[in-house]
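In: Just to be clear, the model below is a prediction. Sequence and coordinates:
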Amino acid sequence: MAIYFDSVYGADSVDHFIPKSDPINGKKLAYEWSNYRFCCLGENRKKRTEVPPLDPFDPLMKQDSFFINFADGSIYPNPDYDETYKQKCLDTIDALQLDRPDCRNMRKRHFEKYARGTVSIKDLEEDAPFIYQEVVRQGL
């Protein structure tokens, strides 16, 4: 599924999930399709050589790992999961800087447009699938 990248994230990019500089698997996976992730340039640059603990392509990653507080746009781990998994969520948020002010504002802006009726739920699903998923989960 293709999604819209908000300008807060920068240009479209492709990322090596396991960095080429990884001393164990970097060279081996540098040209493997399974190691590529469509992402945005800003987050790719922030990640640098760090491998976030959670990979969205990992079948073991839980679908509802992250929640949004629409009052301030912050993102946080699902409180129902065990402490180890929640820490992986927090480490991923930290590694990719997903809770910085511009990201919070972007999430809040998408939600407010939906709440005012400026965009439909279908528009939200198409342009901001994470916000859409949270609106549905929260019954908003």
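Out: Yep, it's here.

In: contacts, neighbours, all on C-alpha from now
Out: OK.

In: tell me the contacts of the most centrally placed residue in the chain?
Out: Nearest to the geometric centre of the chain sits residue 98, at 6.9 Å (Cα atoms, centre = their mean). Residue 98 makes contacts with residue 75, as judged by Cα atoms under 8 Å, 6 or more residues apart in numbering.

In: Assign a three-state SS to the closest residue to residue 71 other than its chain neighbours, would you?
Out: Counting by Cα to Cα, 6 or more residues apart in numbering, residue 71 lies nearest to residue 108, which is 7.3 Å off, once chain neighbours are set aside. Assigned with DSSP: H, G, I helix; E, B strand; the rest coil, residue 108 falls in the helix class.

In: next, the one to line up against it:
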Amino acid sequence: MIYVKPQPEPSDFDKKVRVKGIAHLKAKGIALNKALPSGTEVTPLWRESLTDLHVAYGGICAYLGMFFERVAGSSVDYFIAKSVSAKDIYEWSNYRLACSTLNSRKREYNTVLDPFYLAPDLFRLQLSTGHIYPNPSLSPHAMRLVELTIETLSLDDALCRDTRARCYQEYVKYKLDNDYFRSKYPFIWLEAYRQGLLLT
């Protein structure tokens, strides 16, 4: 994971999502300043913003730090879960672009660091294997927060490891353009840069 710069909401987001969403909640008698009651179904107006979200964040999954095509499963992760805050269900600032796999892993857990407020140099990557791990120089508290994020999202499982390792291997094998590589795999690029392993 790396820091993700929050992008401004689209000009039509308020009309398409927020206004209709809040009206829907009020019509159902849901208090905006409280958690969404368990089992309550709400209209999925956030789907209206999926294309905008994918474009705004360059198709980069906020948790993997890698590009994914929309056809592979583009989804909205509510960083503040619906079960915690009803008023944030239809808020652009609460949306994180995530591939379907990572979104399903994140769910409603609050043990994941927010990419929008991520300090630099928390995560390290072994490029040859794709192994992700906390920066060894972190304080014990920061170390545990990073470990919990990795554990909750299963960022170091075989699937994630293999994908990261393959992306770097293809970059080297095919001598991919550095700007292209950075635009598609910013976390891997950053680690290759830090380790002095970018192609020149």
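Out: Good, I have the coordinates. The structure displayed is predicted, hence computed values, not measured ones.

In: Checking my notes, the residue nearest to the centre of the first structure in a helix, right?
Out: No - when classified by three-state DSSP, residue 98 of the first structure is found to be coil rather than part of a helix.

In: To which residue of the second structure is it aligned?
Out: Matched to the second structure by TM-score structural alignment, residue 98 of the first structure sits across from residue 155.

In: Please apply the same query to residue 50 of the first structure.
Out: Aligned against the second structure by TM-score structural alignment, residue 50 of the first structure finds its counterpart in residue 109.

In: likewise residue 110 of the first structure?
Out: Aligned by TM-score structural alignment, residue 110 of the first structure pairs with residue 167 of the second structure.

In: just residue 66 of the first structure next, same as before
Out: Here residue 66 of the first structure is matched to residue 123 in the second structure, going by TM-score structural alignment.

In: That match - how many residues pack around it?
Out: Applying other Cα atoms under 10 Å, we find 20 residues neighbouring residue 123 of the second structure.

In: ok, it to residue 176 of the second structure distance?
Out: Distance of residue 123 of the second structure to residue 176 of the second structure, given as Cα to Cα, to the nearest Å: 24 Å.

In: What lines up with residue 136 of the second structure in the first structure?
Out: Residue 136 of the second structure maps onto residue 79 in the first structure, by TM-score structural alignment.

In: Please look at its match and residue 86 and confirm they touch.
Out: Yes - counting by Cα atoms under 8 Å, residue 79 of the first structure touches residue 86, with 7.4 Å between them.
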